[in-house]
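predicted model, plus sequence, below.
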Amino acid sequence: MRLIYTFMWWLALPLVLGRLWWRGRKEPGYRRHWNERLGLYGQRAANDGPLTIWVHAVSVGETRASEPLVDALLKRYPQARIVLTCMTPTGRATGKSVFGKHGARVVQSYLPYDMPSLVGRFIAHFHPAVCILMETEVWPNLIAQCNRQNVPVALANARLSERSLRRGQRFGGLMRDAAQGISVVAAQTEADAARIRSLGVSNVGVTGSIKFDVVVPQAALDTGAQLRRQFGPRPVFLCASTREGEEGMILDAFTRARTALPPDVLLLIVPRHPQRFDEVETMIAERGLSVLRRSSLSAPGADVPPETAVVLGDSMGEMFAYYTACDLAFIGGSLQPLGGQNLIEPAALGKPILVGEHTFNFAQATEDCLQEGGAVRVSSADALIAEAARLLGDDAARQDMGQRALVFANRHRGATARTLDLLPPLA
């Protein structure tokens, strides 16, 4: 099966590279560092020390989630460096923002395409002592090459939904062989652990989610406070990490329910993907709503005019700041069957949270927060705006809900230390 899989990769490679170049029209980052995707590198890095730890975080969410683990690894192994791989320009930009504090001790690279020779060149160049895959990243040839070259593979902060399990099972022996090549798994929940064991992984521990251990940077809190001053005393309803198909639904429901909402409410929309910023701005304007882009607030003394109905969050790496600046947060990707995004960040800031019906990407965390009373589930965009109107009009209920969200977040801390204890010793 893996031979067939590899052959399919070779056949698809010209199309994959063509798509990479095509995507670079809107996101130039896809055209940069393309050599790394083929396992091609220059001279070895000047900080090539005695111990290299390879951490793979596919994109923005996984990169942010890896921060507590990367920080802890660098503290435990002061002679080590981290090679952080990702697959998207936004993930790489997030890595630069989050890990710039570590200087040369964190080296970034794109993950090579999952072909034996390409992964082999990566391993030969960086000589990792261990490969740590974040969350759901299981690549058959990557794992096989690590096994061949005696590089232990760990899956950290692991989650596997029923949907993903069924998808993996369709590939039969390919995914089972890959899973059995993983040395150790640190699963988020017992349910995740059971599904992972069903693939044949024997060494699985339950550690909880590392995302609960993320420390909010002071710079993000300061930026959020500055944004709040620019927004003024108006109630701010944040729709965070919205996905295609959701913004139109939300804007239509918002327009229909304006009389039920506080008259001075400010809607803050932050699309998950930056290539959609212009598209969403057009949607807002087409509905006759006055819109201001967050980037225009960077100028000294810039404030949001009182007639502005919507602020478009057109920046990257500022989600903590947006959460800080809002009164109520909706987590995108959950009105459509996309699985939802991470609600731990707003919970850690004590913000009341709204989610849609589709939260299978973060099922356990979402259910726990709902049971704690820190979040409310809604069935539609109209129900979302109705619940937002209720909470924005009831300070006591909103503050109580935010406090419950904070209690939920604090109760689940400690996964990073438990994950470190599971990892193989490196020195």
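Received the coordinates, thanks.

going by C-alpha atoms from here, please, whenever you check contacts or count neighbours.
Fine.

longest helix of the protein?
helix 2-23 (DSSP state H).

name the next helix or strand downstream of that helix, please.
As assigned by DSSP states H and E, the chain's next helix or strand after helix 2-23 is helix 34-37.

contacting residues around that following helix?
Helix 34-37 is contacted by residues Tyr41, Ser109, Tyr110, Leu111, Pro112, Tyr113, Leu118 when judged by Cα atoms under 8 Å, 6 or more residues apart in numbering.

farthest pair in these?
Within the contacts of helix 34-37, Tyr41 and Tyr113 form the most distant pair, 14.0 Å apart (Cα to Cα).

ok, the contacts of helix 34-37 vs Ala158, which is closest?
Among the contacts of helix 34-37, and counting by Cα to Cα, the member closest to Ala158 is Leu111, at 18.7 Å.

the closest residue to the closest one other than its chain neighbours: what's it in contact with?
In space, and not counting its chain neighbours, Leu111 is closest to Thr85: 5.2 Å by Cα to Cα, 6 or more residues apart in numbering. Each residue near Thr85 by Cα under 8 Å, 6+ apart is listed here: Trp54, Val55, His56, Ala57, Val58, Gln108, Ser109, Tyr110, Leu111.

part of a strand, is the second one?
Yes - counting by DSSP: H, G, I helix; E, B strand; the rest coil, one finds Val55 located in a strand.

quick check, nearest of the contacts of Thr85 to Pro306?
Val58 (39.9 Å).

quick one, strands of the protein?
Ranges of strands in the chain, per DSSP state E, are 51-56, 80-86, 106-110, 130-134, 153-158, 184-187, 204-206, 236-242, 266-271, 291-293, 310-312, 328-331, 353-355, 375-377.

hang on, the earlier thing: okay, the contacts of Thr85 in a markdown table with neighbour count and distance to Ser380 next?
Output for the contacts of Thr85, formatted as a markdown table (neighbours: other Cα atoms under 10 Å; distance: Cα to Cα, whole Å):
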| residue | neighbour count | distance to Ser380 |
| --- | --- | --- |
| Trp54 | 26 | 42 |
| Val55 | 25 | 38 |
| His56 | 26 | 35 |
| Ala57 | 28 | 32 |
| Val58 | 23 | 30 |
| Gln108 | 20 | 40 |
| Ser109 | 20 | 40 |
| Tyr110 | 25 | 38 |
| Leu111 | 22 | 38 |
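
now distance to Gln230 too, for the residues you listed, in JSON lines please.
Shown next, in JSON lines, are the contacts of Thr85 (distance: Cα to Cα, whole Å):
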{"residue": "Trp54", "distance to Gln230": "41"}
{"residue": "Val55", "distance to Gln230": "38"}
{"residue": "His56", "distance to Gln230": "37"}
{"residue": "Ala57", "distance to Gln230": "34"}
{"residue": "Val58", "distance to Gln230": "34"}
{"residue": "Gln108", "distance to Gln230": "35"}
{"residue": "Ser109", "distance to Gln230": "37"}
{"residue": "Tyr110", "distance to Gln230": "37"}
{"residue": "Leu111", "distance to Gln230": "40"}
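
before we go on, here's another structure to hold up against the first:
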Amino acid sequence: MNWSLAAYSALAWAAQPMLKRKLRRRAQAEPGYAQAVPERFGCYSPKDLGCDGKGQWVWVHAVSLGETRAAALLIKELRIALPGMRLLLTNGTATGRAEGSKLLQPGDLQVWQPWDSRKAVRRFVRQFQPAVGVLMETEVWPNLVMACRQAKVPLVLANARLNTKSQTGAQRWPSLFLPVYRALHAVWAQTEEDAQRLRSLGAPVQAVLGNLKFDVQPDSALGAQGAAWRAASSKPIVIVASSREGEEAQWLAQWVGRKFHGVAGQCQWLIVPRHPQRFDAVHAMLEQAGLRVSRRSQWGDGPPPADVEVWLGDSVGEMPAYYAAADIGLLGGSFEPLGGQNLIEAAACGCPMVLGPHTFNFAQASQTACEVGAAFRVLDMEQGVQLATALARDAEGLARARQAALAFAQSHRGAAQATAKAIAAIVQQAQSDR
């Protein structure tokens, strides 16, 4: 018996009341968290219980918004490689679930990711009996993996990444995590560095296929919308993209401190917080500092006002429009020790980014982007604001950076098709073995 897994399972069981309380609190700001809560614990509605898809489901798990957008690229290729497939999509966050609902076709099904208790995951696996399970990026949950292994469901990790911090954490508990990583059926890593770290934990890495997010094709309608917003401003537009808690305050300190007030005032600022539940708090913070702010939710189909200092992007699903509007940006999550958000989507829209010191979530992509001039590294927000505003007013340098960003995004495509073909081979092999 694996006592580490037993102890983990006991903690997961004991934490269920806390999870329920957390969901109730989150639902106050994001009502999606109140939806279908029993699914979190492996209890499904009569509609789901009546779904005839056992042994057929291609199950894809994408925890949040970013992973769901990457999964969309893979799912598109999977439908080509496996004609007529039935998609079972699981998510962990309200934004991920809302985005994932757009990917469903007749015969598909979407439910919440089961909480990683033994009973919940066993009920999930027994209910759906997928032909294959695809975990996106980092979503390795001990009980879920072991339940799939026991039920002989091939479970793979796609677009896999593992930073040094997570590797070190897993290595501190080898009796728990090494058997779990070894129990995966296959792993396809984003980079060779990710592959080496995953192999150190016993993961069966089959190939390095690159990052699915390079296969993104920005929505043309959103691009046109962003271009219209850009035309509404006589100033260059600088975006603070997918900002995380603490980063707006860092940016605000530069403005209120007036160190860059004159220069910063020559730009139109667009701040897009990463999480919807923070929109109101960020708006209040900016207004309390005396800044004139206009929220995207107030614009409707018209142009944003040109007589305010900050546009606040308080919408979900419009990042391509925000990037199309911006001349250059500051990458959220990189000015706090949070690993950085996705700079690939910005590059695909032709928006070069200024990166803070913390980009371990996209380490290889960040390094390569800086090497080719599609992104620029700084030590802190002070340097970030200084560099972004300088580049925004340098037409020639900005044009080079924008072209480099587009070329960077285009040159790394192909991971979605390669991953889909590898998954299809596993499904076809499983079908032939039956």
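Received, thanks. Not measured: the values here are computed from a predicted model.

after superposition, what is the TM-score?
The TM-score (TM-score structural alignment, normalised by the length of the first structure) is 0.94; 420 aligned residues with a Cα RMSD of 1.6 Å.

ok so, going back, between Tyr41 and Tyr113 of the first structure, point out the one with more neighbours.
Tyr113 (20 against 16; other Cα atoms under 10 Å).

the more buried one matches what in the second structure?
By TM-score structural alignment, Tyr113 of the first structure lines up with Trp115 in the second structure.

swap in Trp9 of the first structure?
Per TM-score structural alignment, Trp9 of the first structure is aligned with Ala12.

contacts only, for the nearest residue to that match once chain neighbours are set aside.
Counting by Cα to Cα, 6+ apart, Ala12 of the second structure lies nearest to Ser117, which is 5.3 Å off, once chain neighbours are set aside. Shown in contact with Ser117 of the second structure (Cα under 8 Å, 6+ apart): Ser9, Ala12, Trp13, Asn143.

got the contact list for the second one?
Pointing back at Ala12 of the second structure there. Contacts for Ala12 of the second structure (Cα under 8 Å, 6+ apart) come out as Trp115, Asp116, Ser117.

state the distance from the closest residue in space to Asp380 of the second structure that isn't next to it in sequence to Gly333 of the second structure.
Distance criterion Cα to Cα, 6+ apart; nearest residue to Asp380 of the second structure, sequence neighbours excluded, is Gly356 at 5.8 Å. In this view, Gly356 of the second structure and Gly333 of the second structure are 8 Å apart by Cα to Cα, to the nearest Å.

quick one on the thing from earlier: closest one of the contacts of Ser117 of the second structure to Val238 of the second structure?
When the contacts of Ser117 of the second structure are compared against Val238 of the second structure (criterion: Cα to Cα), the nearest one is Ala12, at 43.5 Å.

any idea how far Leu155 of the second structure is from the closest one?
Look at Ala12 of the second structure and Leu155 of the second structure: by Cα to Cα, they are 21 Å apart.

same thing with Leu49 of the second structure?
On the measure of Cα to Cα, Leu49 of the second structure and Leu155 of the second structure end up 22 Å apart.

who's more crowded, the two?
Remark: of Leu49 of the second structure and Leu155, Leu155 carries more neighbours, 26 against 11, as counted by other Cα under 10 Å.

about what we covered before: my read: the residue nearest to Asp380 of the second structure touches Leu387, true?
No - taking contacts as Cα atoms under 8 Å, Gly356 of the second structure lies outside contact range of Leu387: 11.4 Å.

more crowded one of these two?
Neighbour count, other Cα under 10 Å: between Gly356 of the second structure and Leu387, Gly356 has more, with 24 against 16.

just give me the match in the first structure for the more buried one.
Under the alignment (TM-score structural alignment), Gly356 of the second structure maps onto Gly356.

mind listing what its match touches?
Ile331, Gly332, Ser334, Leu335, Gln336, Gly340, Arg377, Val378, Ser379, Ser380, Leu384.

now which of those would you call buried?
Buried members of the contacts of Gly356 of the first structure, counted by 16 or more other Cα atoms under 10 Å: Ile331, Gly332, Ser334, Leu335, Gln336, Gly340, Arg377, Val378, Ser380, Leu384.

out of these, who's nearest Ser290 of the first structure?
Nearest to Ser290 of the first structure, judged by Cα to Cα, of these is Leu384 at 21.0 Å.

in the stretch 201-350 of the first structure, which spans are helices?
Remark: helices assigned in the stretch 201-350 of the first structure by DSSP state H, counting those that start in this stretch are 218-231, 246-256, 277-286, 319-325, 344-348.

out of those, flag the one nearest Thr94 of the first structure.
It is, among these and with distance given as Cα to Cα, helix 319-325, at 11.1 Å.

how about the helices in the stretch 51-200 of the second structure?
Using DSSP H, counting those that start in this stretch, helices in the stretch 51-200 of the second structure cover 65-81, 94-100, 118-128, 142-150, 164-171, 174-182, 192-200.

isn't Ile344 of the first structure right up against Lys211?
Yes - between Ile344 of the first structure and Lys211 there is a contact at 6.8 Å, judged by Cα under 8 Å.

and the match of Trp9 of the first structure, how far from Phe41 of the second structure?
Counting by Cα to Cα, the gap from Ala12 of the second structure to Phe41 of the second structure is 11 Å.

spit out the residues that contact those two alike.
Joint contacts of Ala12 of the second structure and Phe41 (Cα under 8 Å, 6+ apart) are Trp115.

return the residues in contact with the closest residue to Ala430 of the second structure other than its chain neighbours.
With Cα to Cα, 6+ apart as the criterion, Ala430 of the second structure has its nearest non-adjacent residue at 7.4 Å, and that residue is Ala131. Going by Cα under 8 Å, 6+ apart, Ala131 of the second structure touches Lys54, Gly55, Gln56, Trp57, Val58, Trp59, Val153, Pro154, Val427, Ala430.
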